[in-house]
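1. Please find the sequence and the predicted model below.
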Amino acid sequence: MIKNSYGLHALVIFLSAFLLFVVEPVAAKHLLPYFGGGSSVWAVSLLFFTGVLYLGYLYVLFLTRLPKKRQVVVHVSIISLVSCVALLALVAWHSIYPPLEWTLGTDWPVFTVLVALIVSIGAPFFLLSTTSPLIQYWWGVSSQKEPYRLYALSNAGSLLALASYPFVIEPIMAQQSAEGLWLAVFFLYTLMYALLAKHFPSANFERKDIRADAGEKGASTSQKWAWIALAALPSALLVGVTSQITDVIAPVPLLWVVPLATYLVTLIIAFEGYGTSGFMALALLVLGVMYFEPPAFLQNIFFQVLSYLALLFFAGLVCHAKLYALRPKTVALPLYYHFVSLGGMLGVFCMSIIAPLLFNDFWEFPIVIALAAALAALMIPKKWFFRFKPRYVWAAKVILIFFIAGIFANFVKEDRLDPLGRGYTLISSTRNFYGVAKVQSEEGTTRTLVHGRTVHGMQFESPDRKLLPTLYYTPTSGVGRALMYAQKSHSDHLRIGVLGLGTATIASYCRPNDAYVFYEIDPRIVDIAKTQFSYLASCKGAEVRIGDARMLLEKELLAGEAGKYDVLAVDAFSDDSVPVHLLTVQALALYEKHLRGSGSIIAIHTSNRYLSLAPVVMRLAAARGLNAMIVDDTGDGDPSWSPSQWVIVTNDTEVFHATAFANVNSWIPEKQGPLWTDDYSSLLPILNVPL
C-alpha cells in the first residue's frame, strides 16, 4: 500500500534532498558574476537556504496541527501553486532564473543577493524544504515507527547531489541544460509528492496521534534551547570554514561543496545512531587547541585546510549526535525539526550578517572554534575521570574551559589574524560584503594595503619615492613591460583599462595626456585608494567606475561605448581568490572588443599561491586564436619589488619582439590547461597545493 510504503516515502525524501542540494551550487554560481565572484555570495546564499529551510519547517509545524484531510488539501494546493510558478518561469525566461541585470551597482549587496534568490528559486526551494519533515511525520504516525533514519537518508541524497555537481553535472552539461534537467526531475518529484499526500487521509491511526501539538507539552524549555544551540554551532562553523577556504583559493562551487559535504556526513552518521563516542569530543578539543597554538606543519595550506575540515567534522558529529540523542517521539517531530532548523538559520545569520557588523576582521571564526572546544570539554565522558567525585569532574572541566579561554585571549592579544605580523602599525581596518581590507604602515617608510591575507599594494611615504611602481607592477613585470611598450609604440594619448583598483599602483605609469580607467566593485577600496594612497590622485586622467568589471564592460559595449584600450590589465583578484567569470572564453572575447587595435595588449595577472592560472589563460588565448606569452618576474631589482606572473595576450606577434619584452623569463606549459567557459570552470586540473 502507498500509504505505508517505506520505499516510496524514502524515494520522495531522497529525491527532494537531491534536488535541494543540486540547486544550491547552481544558483550561487549563477549569481557570482553579478556580485564580483566573492565568497560572501556563498555565505549570503547559505543564509537564504537556511532561512527558507526554516520557513518550510515552520510551515510543516503549523500544517500538522490541522486535521489530516485539511493537511492534504492545503499541501496539495501548495504543490500545485509552486509547480505553476516553475512552469511560468520556464515559459518566461526558458530557465528558473530571471534576468539579473537589475542587481548591478547595488549599494546593498546582501539584500540584493537575498532578493535575487527569492525571485529565482524561492518557491521551488520552499516546497523542497517541506518534504523531509512532513513525509517523516506522515510515515511515522501512519506506521507507528520511528522515522528519524529517513533524515539520514535525506542527507545522503543531499551529499550525492553535492558530489554529482562538480564531478558529473558541471563537467558534462551546460548550465542551461542542467537547469532544464533539474526542472524536469522537479516536476516528477511534485507528482510523486502529491500522490503520497493523496493517500495520507486513508492511513489508520488514532486521532490523538496526528495532532503534532499533542507532543509539545513533553518538550521542556531547556530541551528546546539545546536543540537550537546544538544546531547553531555546526552551521556557524560551516560558514566560517567555507569562508576561510574560499577566501584564499577561489569562490567556486567545488570548494563550497567540500565543507557542506563534510557537514552532511556528520548528520548522516549521527542520525544513523553513531558518533556518540567520547573520542569525538576529545578530537574536537585537541583540534580547537591546535588552531590557537598551531604546530609548525599547520603553516602548510594543505594541512591547514584539512584541519579546518576536521574541526567542522568533529564539531558537527559531536553536536548532531547529541541532537539525535535528544530527539522526541514522532508526534513532536515537527516541533523538533522546527527548532533544529531555527538553530541552523541563527548560526548562519550570526556569521553572515551580525559578525561583519560587529568585527572589522574574521574574529567570529576563532570565537566559534573556542565555543566548540569548550563544548567538547563539557562533553568528555565522566568515566574518563576515573573515580573522581562529580564535583571534581566538573572542576576539571571548568579548568579546561578556562584554559581554552586563556589561549583564545592570547590569540586576540597577539592579533594572529594579521597576515603581516609585528613591525606594522595599523592605520585602518574595514570590513564589508567583499571582505576585510587593512591599511598598515611599516615604521613610516611604506604604506601597505592588505585584502584578506594578500598584500594588494604598497607605496613609499617619502616624497621622492612615493610614485614609484612597487610589488607586482614594476617595470620588469608583465604589466610594466606592456605599459612601456604601449608608451613607446603608440601616441601620447594612451587609454589604459584596469580591472581591479587596489592602491592604483598601475597609475604610476600615467602621463599627463593618458586616460586610465579603473573598474572596481568595492566602493570602500575606491575610498582607500583616494584617501590613503596618492597613485590615483597623481594621474589627472584617472577615472574609477564602480561595479563588477565584466558586467560594466558588457554594458558599455551594448551602449556602443567600447573602451578602445591600448592595454587592458586584468587584476581583479582579491586575496588569492579568483572570480572565475573573469577568466573564461566569453570574458576574453569581451576584452578583445574593448581594445583599440591588433597591437593592443591584454595583461592578465596570474600570480597565485594555490592555482596554476597561466596554463588556463594560454588555453583561452589559443581558443580565441590569439598570441600569448607568460612573463615571470623574480622581483630582484629592488626590495620593494615582488615576484609576479602575468600572461600577455595580443593579436600581433610583433609585440613580443619589441624591446620592452627583451630578456623576458618566459615558458610554455608542459600540459594544456582546461578551457574555462561560463558554463564550466574546473579547479582540479590547476590546483597546486604545496605539500
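-> Perfect, thanks for sending it.
2. all contacts plus neighbour counts: C-alpha atoms, from now on.
-> OK.
3. Grab the longest helix from the protein for me.
-> In the chain, with assignment by DSSP state H, the single longest helix is helix 109-143.
4. which residues in this structure form strands?
-> Assigned by DSSP state E, the chain shows strands spanning 425-432, 435-442, 446-451, 454-460, 495-499, 515-520, 542-546, 567-570, 601-605, 627-633, 644-650.
5. Tabulate those in a markdown table, adding columns for distance to residue 110 and mean neighbour count.
-> Formatted as a markdown table, those follow (distance: least, CA to CA, whole Å; neighbours: other CA atoms under 10 Å):
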| stretch | distance to residue 110 | mean neighbour count |
| --- | --- | --- |
| strand 425-432 | 10 | 16 |
| strand 435-442 | 13 | 21 |
| strand 446-451 | 20 | 23 |
| strand 454-460 | 24 | 23 |
| strand 495-499 | 23 | 24 |
| strand 515-520 | 18 | 23 |
| strand 542-546 | 17 | 17 |
| strand 567-570 | 26 | 27 |
| strand 601-605 | 28 | 27 |
| strand 627-633 | 38 | 22 |
| strand 644-650 | 33 | 26 |
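6. let's bring in a second one:
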Amino acid sequence: MTRKIESMMNPSASGAATAVDRRSVVLFALTVFVSAYLLFQVQPLISKFILPWFGGSPSVWTAAMLFFQCVLFGGYVYAHLVSHYASPRVQSWLHIALLVGAALLAFFVIPGESLKPSGAEDPIGRILLLLGVSVGLPYFCLATTGPLIQYWYTQVFPGRSAYRLYALSNLGSFLALLSFPYLFEPNFELTRMGHFWTVGFWVFAALCATVTVWMHRLSHRRPIHLAPAPAAPEVSVEPIALRRRMSWVALPALASLAFIATTDHVSHNVAPEPRLWIAALGLYLLTFIVSFDHPRWYRRAWVAAAVLITTVLLSGRKEIPDWFGLELDFGVAGMRWSHLIVMFLACFMAHGELYRRRPANPRHLTEFYLWMSFGGACGGLFVALVATNFFADYYEWSLFLLAAIGLGCVVLAQEAAAAGRRLTGVLSAAFLLLGGAVLYWEDPLHWRSAADDEYTETLTHQSRNFYGTVSVAERRYRDDPTKDYRVFFSGQVTHGVQFLDPAKRRQPTTYYSEGSGVGETLRYAMEKKPSLRVAIIGLGAGTLATYARDTDDYDLYEINPQVVEVATRWFDNVPQCRARTKQIILGDARLKMAELPADVRYDVIALDAFSGGSVPIHLLTKEAFDIYRRHLKPDGFIAAHITNAYLNLYPVVKRQAEHLNIGFRNKYQPGLPERRIRHNQYFVMTNDAEYLRRYPSVNRQYFDPNGKLIGTQDPNLPGVPLWTDHFSSLNSIEIDD
C-alpha cells in the first residue's frame, strides 16, 4: 500500500527510495485523505440533522453550503498567511494549538436541542449560527489542511507537484459522499454517525499533529530531500497577471453556481433529499479529481461542445422532440440525471480551464487555493444572499445556463484560434442564438404564459424567500366572467384556486372539494359532532377553512410568512372563515405541534404539505406521526393529501398507519375541470369503524376512449421501509411514467 501511494505521489521515484521516504509520503497522503473525508462527510450529516428544524426546505442545503464554502475560504486564508508570513516554528505551534482546540469541540458536532429555532428567526442567519457553534472550528481546522499540507509537501519534496495530492484529497471527499448514503445512513442513526465522525476527527488530529511536529523538527535542520526528486522545470518568477488571478475566482464561481443552482432547481421540483445533494456534490468533486489529476483528461473542444449541446437539449426538452414527432416523458430519474449531466459537464469545463491556469511556481500554491476557494464561496453567497433576497424567482438557474454557454463559446473560439482559424464572430453569433433559445424555452419571466385563447392572465403578485417562490395570477375569461378565478402558485404547482364570482366564491376547489378524501372526512366529522377542533398543516390559499362552522376551532399551521400574506391578502377563505376561533400558527408545524400541551387534541388533522414540487420529508417520518397521534382524539382522523406528480406517497403513509396500528382508507378523485377540481388522492387514518365502512377505499381507475373500464391502480409498492428521521429514501417511490 505504501509503495502504491508513494508511486502515485511521485511516479518517477526510483526503487531505491528508502522506507523512511515511503512512510513520509504515506503520512502526507493519509493526513490529506482523512481530512478531506471528514470535511465532506460532515456536510450531509449535519445538514440532514437540522433539516426538520427548518421545515424541510431545500434552502437548508443552500445555506449550509454557504457556511461550508465560507469557512473553507477562511481556512485557505489561514493557510496562505501562515505559510507566507510565519516562521516554521510559529507555523507548527499555531497549528498544534488549532488542532487541540478543534479536537475538544469536535465532540459537539451534533447540535443540541437548545439550538432549535423557535420559528421567528431569520432561517439563513440561524443556520449559519447553528453550524458555527456546532462544527465551526473543527471544520475550519479541516479546511486548512489541504493547502497547508500541500505547501509543506513542496518544501520537503522540492520539484514535485502537489496537485496530485489535491486530487487525492478530492478522492477522499468523493468516497465520503458515497459512504454516507450507502454505508452509514442505512445502518446507523445520525447521532451515532456523529460519534463516529468525532472519533475520526481525533484520528485526523493525531496524524496532522505528527506531520506538524515533524515539520517543526525539520525546520531546525538543513532541508532534506527525503526521496529522489526529479529535475525541477524552469519556473517563471514573474508576477502573475491580474487577469489570471481573476480567472482563479471566476471559474470556480461558475462551477459553484452550477452546483448550487442545479441542486436547488431539482430539489424544489422533487424533494430536498440528502441523496440528491450528495449526488450533485459528488459529481462536482469528481470534476475536481479528473481535472487536477492529469491534463490528458480534459479535452477542451469536446467538453465545450458537449456543454453547448446538452444545455440546449435540457432547456428545449419539452419542445425539441415535437419538431421530430417524438414524445419524450421525463420521469423523476430522467429529470434528475439530465440536470446533473449538464451540471457535471459545466463544472468539468470550468475546473479544466482552472487547472490550465494553475501556477507552476509552488510559491503561489496557497494563493491559488485561496482565490479558488473565494470563487467557490462567491457562488454560494450569490444564491443564498443575493438571489434569495432580491430575485422573485429562481433566475440563477437561467443565469448559470447562459454563463455555461458563454464559457463554452469562448473555449471553442480559443481552440479555433490555436488551430489557425478565427471563428470569434461565428461563435459570438452562436452564443446569442443559443442563449436566446435557452431564455425562450426556460421562460424565467413567464412572458410566454401570459395569455391563452380562452382567457387573459395577469400576474398580480410574485415573491421569493428562504422557503421558495409564491405567486398569484388572475385568469379572466372572454366569454363568461362567472368562470374568472384567482390562482395561487407555490413554485410551478397550483396550491389553491378561488372563483371571483361572489356566487361561487365559497366553493372548495382544486384538491379540496366535498368529494375529495378530506372533504368527505370533514363532512362526516361534522355530522358526528356539533363542534370540531381541526388542525390544517399547510395553509395554501386557505381553501379548507371554507368548511368551518361557527362552532368549530381551526388551527392553521404555515411555515412560510409569504404564504400567510398571500392567503390573507389575495384570497378571503381565511379572513371570511366562520370558525369560532381561528389562528394562523407561523412556524414548522411539527415543531409547533410538539410544543403543544398534552391536553390539546384534534378531531381532524389535515396534512396538506406534500402536493408541491418539494416534499417536506420530515413531516412523513415515524417521529412526525407519533406527534400527530399524540394530539389526535381517539376517534379522530389524519387526512394526508398525497397527490404528487413525481412521488407515490401511498406506501409511505401506509407504513405509518401500520406503525400506529390505526385503520385507513385511500380515496382517489378524478378531476372536474369545469368546476376547477383537480384529480387528487388522500390517505385517511382513523379507528372510526363506521367511517371506514361507509367510505371504502377508492383507487384510480383507467378507461379506454369509449369509456370502458380498463383497470384499477394498486398504489401500494412492496419493500418501502418505515420512514424515520434517520433514514428515508425516494428511490423506491419515484414515479417514472
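-> Nice, I can see it. Model, not experiment: these values are computed from the prediction.
7. Nearest approach to residue 285 of the first structure belongs to which of the strands of the first structure?
-> Nearest to residue 285 of the first structure among those is strand 435-442 (28.5 Å), distances taken as CA to CA.
8. that older thread, figure out which of the strands of the first structure is closest to residue 352 of the first structure.
-> Of these, nearest to residue 352 of the first structure by CA to CA is strand 425-432, at 10.6 Å.
9. Tell me the helices and strands packed up against the closest one.
-> Packing partners of strand 425-432 of the first structure (3 or more CA pairs under 8 Å, 6 or more residues apart in numbering; DSSP states H and E): strand 435-442.
10. equivalent range in the second structure for the strand it packs on?
-> The aligned range for strand 435-442 of the first structure in the second structure is 468-475, by TM-score structural alignment.
11. same deal with stretch 114-134 of the first structure?
-> Mapped onto the second structure using TM-score structural alignment, stretch 114-134 of the first structure spans residues 128-148.
12. ok, average deviation of that stretch from the first structure?
-> Compared with the first structure after the fit, stretch 128-148 of the second structure shows a mean deviation of 0.9 Å (mean CA distance after the TM-score superposition for the first structure).
13. Check which residues of that stretch are buried.
-> Within stretch 128-148 of the second structure, the residues that count as buried by 16 or more other CA atoms under 10 Å are 128, 130-132, 134-148.
14. List the contacts of it.
-> Stretch 128-148 of the second structure is contacted from outside by 32, 35-36, 38-39, 63-64, 67-68, 71-76, 78-80, 83, 98-99, 101-103, 105-106, 108-111, 115, 166, 169, 365-366, 369, using CA atoms under 8 Å, 6 or more residues apart in numbering.
15. Among these, name the buried ones.
-> By neighbour count, with 16+ other CA under 10 Å, the contacts of stretch 128-148 of the second structure hold 32, 35-36, 38-39, 63-64, 67-68, 71-76, 78-80, 83, 98-99, 102-103, 105-106, 108-111, 115, 166, 169, 365-366, 369 as buried.
16. out of the residues you listed, which are inside helices?
-> Members of those lying in helices (criterion: DSSP H): 32, 35-36, 38-39, 63-64, 67-68, 71-76, 78-80, 83, 98-99, 102-103, 105, 166, 169, 365-366, 369.
17. hmm, back to that, with distance to residue 220 of the first structure added, can I get the strands of the first structure in CSV?
-> Formatted as CSV, the strands of the first structure follow (distance: least, CA to CA, whole Å):
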stretch, distance to residue 220 of the first structure
strand 425-432, 39
strand 435-442, 41
strand 446-451, 47
strand 454-460, 49
strand 495-499, 57
strand 515-520, 52
strand 542-546, 52
strand 567-570, 58
strand 601-605, 58
strand 627-633, 65
strand 644-650, 61
